[in-house]
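[1] Need coordinates for the following:
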Amino acid sequence: MTWIRRIGPSRPEVEPAGRPQARGRALKGVLPAVVAVALGALTVGLAPTAGAAPVATGSATARTAVSAAEASTLDDLAQAKGRYFGSATDNPELSDAAYTSILGSEFGQITPGNSMKWDTIEPSQGQFNYTKGDAVVSFAKEHGQAVRGHNLVWHNQLPSWVSSLPSSQVQAAMENHITNEATHYKGQVFAWDVVNEPFNDDGTYRTDAFYNAMGKDYIADAFRTAHAADPDAKLYINDYNIEGQGSKADAMYALVSELVADGVPIDGVGFQGHLAVQYGFPYNMQANMQRFADLGLDVSITELDVRMQLPADATKVASQNSYYKQAVDACLGISRCVGITIWDYTDKYSWVPGTFNGEGSACPWDENLQTKEAYDTLYTELGGTTDPGDPGDPGDPGSGALKVQYKNADSAVDDSAIRPTLQLVNTGSSTVDLTDVTVRYWFTADSAAGSFGAWCDYAAVGCASVKPSVQTMAGAVLGADHYLEVSFSSGSLAPGSSTGDIQLRVSKGDWSSFDESDDYSHGSNTTYQDAPEIGTYIGGAVVYGTEP
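    Reported below is the predicted structural model:
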């Protein structure tokens, strides 16, 4: 049959309106060492940080663990936080040497875009062809990468013979396909997207061949069949437009809750993450993903990209950077979020232009395999520092230097207060006089407020020495038209020490609500993380952070 080169990441239809869907650094790719090749269990990355879930287990190869200080790639940084960072790929791309050089060095996990789907694996009933899937697995083994199997049951890219079967024969065909494919790749993939996209956007079930024959019970049957074929693989259900709270996410939550209660062997939920700057960022993404984790399941972002209407401009790029930042923050804020996969790393091979007319520029690398600002955003959000001389560089470690860390003390993004909690950390070797220090947290007022109130609710150094105020920016930019400025009337910070908690609050004079979801400095993490979107100044000169 004709090979469908890039039909896309399980997304044939266009999202309805209103739903979410250069300054690059030189590539820091260092080919990772392969420290284990196993036919049994695999651990990807290093042991998780305190409170984090195990990264991923299954079968493939393990990558060398590194500390954040040693990190040179996105996956290195993710490993240091107990997670993986991966990319989708496809067979035609594997002949592009420049492309595979980056694919094999920057990422710890890869997902085949098309070569494990039903129309490729079993184009005719009972005739299985694993050539293309095996090529992706072989590449991963050569480069010490884990493979996510994608996918076993999906309504799309389904051979016509399946839909033509009498209803009484569909279950046997489905079980045979799952058993054959999962058995073939047993010990070679760490996870499977067992069922892909079972819901319509309104939360109703798709009426495909499987649902028509078995009702929703096909889902539980698919998981049980996959588990019987490969008991060590992590088994996921995967869908788009479930990243934020809404009817589709609620339907998925109800289904998954039922599967867990019934003892179905499901291990995780995949949130695809196909976003678009012309739509709002998914509402309460972290809180939404957390409720699935609270069921005892792993969660992961499986197909992340952020597209825009072309041509790109500074405003769209800034929104794209913000969306990538918020998605990473959502994962890092959930201990059971095991990793992030982007849906191919480069615009050169992105599925977006061929699916969404007039849209593109969705990936962190451009068509020439050069990194974009989105790459820098991912790099810094995962804990990396920018090159010396960049505004985000924390300074010469031989002198007094500061960085700011942030955690969100308010899960609501649409109430009448902004409540950031900050701490300053002296990363240098000499004492810093806090009276020379100011910190800026950038946000948008959203509507005319007239005035603002700013308070210190608690500070380990004493609120009496903390002076918060709200300042208006000379010119509004995407994500910021005001900033909360914090200065100090007394105190000093010794090398290696921190201020401890500084709990702040901003409200409008009319007490109307903020929309913090697109604010430049806003993050969803509820534990302290480095915050390069919050500026730190000594004597008026920036020493940490990048201004909007």
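
[2] CA only for contacts and neighbour counts going forward, please
    Fine.

[3] In the stretch 151-300 of the chain, what residue spans correspond to strands?
    If you assign secondary structure with DSSP state E, counting those that start in this stretch, the strands in the stretch 151-300 of the chain sit at 191-196, 234-239, 268-271, 274-276, 298-309.

[4] Which strands or helices does the last one pack on?
    Which is strand 298-309. With contacts taken as 3 or more CA pairs under 8 Å, 6 or more residues apart in numbering; DSSP states H and E, strand 298-309 sits against strand 268-271, strand 274-276, helix 285-293, helix 314-332, strand 337-342, strand 359-360.

[5] mind running it again at 7 Å?
    The elements that strand 298-309 packs onto, with contact taken as 3 or more CA pairs under 7 Å, 6 or more residues apart in numbering; DSSP states H and E, are strand 268-271, strand 274-276, strand 337-342, strand 359-360.

[6] do the fourth one as well
    Under the contact criterion of 3+ CA pairs under 7 Å, 6+ apart, strand 274-276 touches strand 298-309.

[7] JSON lines for the strands of the stretch 151-300 of the chain, including distance to residue 222 and mean neighbour count?
    What follows is these, written out as JSON lines (distance: least, CA to CA, whole Å; neighbours: other CA atoms under 10 Å):
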{"stretch": "strand 191-196", "distance to residue 222": "7", "mean neighbour count": "24"}
{"stretch": "strand 234-239", "distance to residue 222": "10", "mean neighbour count": "26"}
{"stretch": "strand 268-271", "distance to residue 222": "14", "mean neighbour count": "25"}
{"stretch": "strand 274-276", "distance to residue 222": "25", "mean neighbour count": "25"}
{"stretch": "strand 298-309", "distance to residue 222": "19", "mean neighbour count": "26"}
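
[8] Now render those strands as TSV, adding distance to residue 152.
    TSV is the format used below for those (distance: least, CA to CA, whole Å):
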stretch	distance to residue 152
strand 191-196	5
strand 234-239	10
strand 268-271	14
strand 274-276	20
strand 298-309	15
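
[9] Tell me which stretches of the stretch 151-300 of the chain form helices.
    For the stretch 151-300 of the chain, applying DSSP state H, counting those that start in this stretch gives helices covering 160-163, 167-184, 209-214, 217-229, 247-261, 285-293.

[10] Compare those helices and give me the one nearest residue 63.
    helix 167-184 (23.3 Å; CA to CA).

[11] what about the strands of the stretch 151-300 of the chain, which gets the closest to residue 261?
    strand 268-271 (14.1 Å).

[12] end-to-end on stretch 155-168?
    End-to-end distance of stretch 155-168 (CA to CA, to the nearest Å): 18 Å.

[13] got the contact list for it?
    Outside stretch 155-168, the residues that touch it by CA atoms under 7 Å, 6 or more residues apart in numbering are 118, 119, 123, 208, 209, 213.

[14] to compare against the first, here's another:
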Amino acid sequence: MGTSTSLHRRAFLLGAGAAATAGVVGLGTAETAHAAEVAGTRVPPLWRAAARKGLLLGSSAATWQLEDADYAALHARHAALLLTEDDMLWWRLRPTPDSGLDFTYADRIVEFAERNRQLVLGAHLVWDQGFGDGWGEDDLWNIPEDRARELLYGTMRAVMRRYRHRVPIWSVVNEAIVNGTDTGHGGLREDVPWFQTIGPDYVAHAFRVAHDTDSHACLMMNDFGYETVNQWGDEPADKQRNTLRVLDDLLGAGVPVHAFGIQGHLLADRFHERFHARQYLRFLSELADRGLRILITELDVLDDGLPTATGPRDRMVADVYRRYLDVTLECADVVAVVDFGLSDRYTWLDEDYPREDGTHRRPLPFDADLRPVRAYHAERRSLGSAPRRRPAWKSPRTCTHR
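    Below is the predicted model of the structure:
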């Protein structure tokens, strides 16, 4: 749910997260000695409820999280798709402007997914965040156009070539669309280094480079702010209009955009009043009418405005999951639901948006002890009651059982 003016969800990863992974030699697999002790591995897997309806159920994950063997077991149990949370961001791949590409962490996260028969959604090839302390403002904003093109598109090509035929879905451009009533440049944000150095065609060219590098991959644009008014007061209808304008320009020019990712960071406070189901379904229909697959890519619930007590709070968070998914999954062109993590143990919201009462947030299907909470049951029920659709991708799990 980030913008250039907000404290972003991954800011803490650039410090504490880096220390957490230092010296790590490998990742665990689904079959760990701890798996039987994890309550979340004793309940029915979410991915299976989704698969019965032709949906993919996934979760984001990072190598530093998966060093936790219990969490690795939980993730392997419930997710059929892995969204790379930060291992393919530039602070991992290219820590400084002059460093070569380091695929150590990206290799690990892809290998974990392959061992556990999970598809991979690679994130993010183009973004204005995720650079880390090794990058200064002058390294991004004050460089010649030819250097910017070489830096951006050269990195894209190298990453996609390395994982060609191993990563079937890419988030090519993330968070490039304007929020609010400002229409930007045809709906695109101008406060992005690539816009300033390359120009507004940086988005279109990124998709063309991606398609030229791997013509079999599904190429996705990803953004947030479509469900309710956001924490900055922006209305979802404005973001929806800007998004359709951007997509119409791209698709009208023959740019190979195949899918649209809706992050799905939901605000619990008065969600039942602020979420306009008909308007939202109309937006999903507009995306589908443009021939796009739709993925919910970073689903969680910000529990501001909810009680401190965990019982009532969990019930209200679960109600948000139910209301949102029951509406969203009416659209048959929604082909995947990806939680932004599975457990409160690693939620970005505690770091970036701590609750005023000092209690830990509870935005996900499993709590910090990896026990299923009401959100798990709500998500599983919504997946199970969704209309059946044709699967968009063949999952390695559909021919095996876990």
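
[15] Superposing both, give me the TM-score.
    The TM-score (TM-score structural alignment, normalised by the length of structure 2) is 0.76; 330 aligned residues with a CA RMSD of 2.4 Å.

[16] Dump the helices and strands packed on strand 298-309 of structure 1 into a markdown table; add distance to residue 203 of structure 1 as well.
    Compiled in a markdown table, those are given as follows (distance: least, CA to CA, whole Å):
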| stretch | distance to residue 203 of structure 1 |
| --- | --- |
| strand 268-271 | 15 |
| strand 274-276 | 18 |
| strand 337-342 | 24 |
| strand 359-360 | 26 |
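
[17] of all the contacts of stretch 155-168 of structure 1, which comes closest to residue 538 of structure 1?
    Nearest to residue 538 of structure 1 among these: residue 118, at 59.1 Å, using CA to CA.

[18] so what corresponds to that closest one in structure 2?
    Alignment note (TM-score structural alignment): residue 118 of structure 1 maps to residue 90 of structure 2.

[19] Please name the nearest non-neighbouring residue to its match.
    Spatial nearest neighbour of residue 90 of structure 2, chain neighbours left out: residue 131 (5.1 Å); criterion: CA to CA, 6 or more residues apart in numbering.

[20] what's the answer for residue 43 of structure 1, then?
    Leaving aside its sequence neighbours, residue 43 of structure 1 sits nearest to residue 57 (CA to CA, 6+ apart; 5.3 Å).

[21] With residue 232 of structure 1 instead?
    The shortest distance from residue 232 of structure 1 to any non-neighbouring residue, by CA to CA, 6+ apart, is to residue 58 (5.4 Å).

[22] Trace residue 344 of structure 1 over to structure 2, please.
    Counting by TM-score structural alignment, residue 344 of structure 1 lines up with residue 341 in structure 2.

[23] Touching, that match and residue 60? I think so.
    Yes. Using CA atoms under 7 Å, residue 341 of structure 2 makes contact with residue 60 at a distance of 5.0 Å.

[24] The two: who's more crowded?
    residue 341 (28 against 23; other CA atoms under 10 Å).

[25] Surely the more buried one is within a strand?
    No. Residue 341 of structure 2: not assigned to a strand; according to DSSP: H, G, I helix; E, B strand; the rest coil it is coil.

[26] residue contacts, it?
    Applying CA under 7 Å, 6+ apart to residue 341 of structure 2 gives the contacts 59, 60, 61, 347.

[27] Quickly find the element holding the counterpart of the second one in structure 1.
    I take that to be residue 60 of structure 2. By TM-score structural alignment, residue 60 of structure 2 lines up with residue 88 in structure 1. Using DSSP states H and E, the secondary-structure element containing residue 88 of structure 1 is strand 84-89.

[28] Can you find the partner of residue 144 of structure 2 in structure 1?
    Counting by TM-score structural alignment, residue 144 of structure 2 lines up with residue 166 in structure 1.

[29] and that match, how many neighbours does it have?
    Around residue 166 of structure 1 there are 10 residues (other CA under 10 Å).

[30] and the gap between it and residue 172 of structure 1?
    11 Å.

[31] Likewise for residue 10 of structure 1?
    Per CA to CA, residue 10 of structure 1 is found 24 Å from residue 172 of structure 1.

[32] more crowded one of these two?
    Just comparing residue 10 of structure 1 and residue 172: by other CA under 10 Å the higher neighbour count belongs to residue 10, 23 against 11.

[33] What is the neighbour count of the closest residue to the more buried one other than its chain neighbours?
    Leaving out its chain neighbours, the residue that sits closest to residue 10 of structure 1 by CA to CA, 6+ apart is residue 156, at 7.3 Å. Neighbourhood size, residue 156 of structure 1 [other CA under 10 Å]: 16.

[34] what do we get in structure 2 for residue 156 of structure 1?
    When structure 2 is aligned by TM-score structural alignment, residue 156 of structure 1 is paired with residue 129.

[35] roughly how far apart are that match and residue 191 of structure 2?
    Taking CA to CA, one finds residue 129 of structure 2 at 12 Å from residue 191 of structure 2.

[36] and what of residue 254 of structure 2?
    In this view, residue 254 of structure 2 and residue 191 of structure 2 are 25 Å apart by CA to CA.

[37] quick one, which of those two is more surrounded?
    residue 191 (16 against 11).

[38] what do we get in structure 1 for that one?
    Match for residue 191 of structure 2 (TM-score structural alignment): residue 207.

[39] For burial, what's the neighbour tally of the counterpart of residue 220 of structure 1 in structure 2?
    Taking TM-score structural alignment, the alignment pairs residue 220 of structure 1 with residue 204 from structure 2. Here the number of neighbours of residue 204 of structure 2 (other CA under 10 Å) works out to 18.

[40] Verify the contact between residue 204 of structure 2 and residue 250 for me.
    Yes. Using CA under 7 Å, residue 204 of structure 2 is in contact with residue 250, at 6.4 Å.

[41] just so I know, which of the helices of the stretch 151-300 of structure 1 lies nearest residue 150 of structure 1?
    helix 167-184 (10.8 Å).

[42] average gap between that closest one and structure 2?
    Comparing helix 167-184 of structure 1 with its match in structure 2 after superposition yields a mean distance of 1.6 Å (mean CA distance after the TM-score superposition for structure 1).
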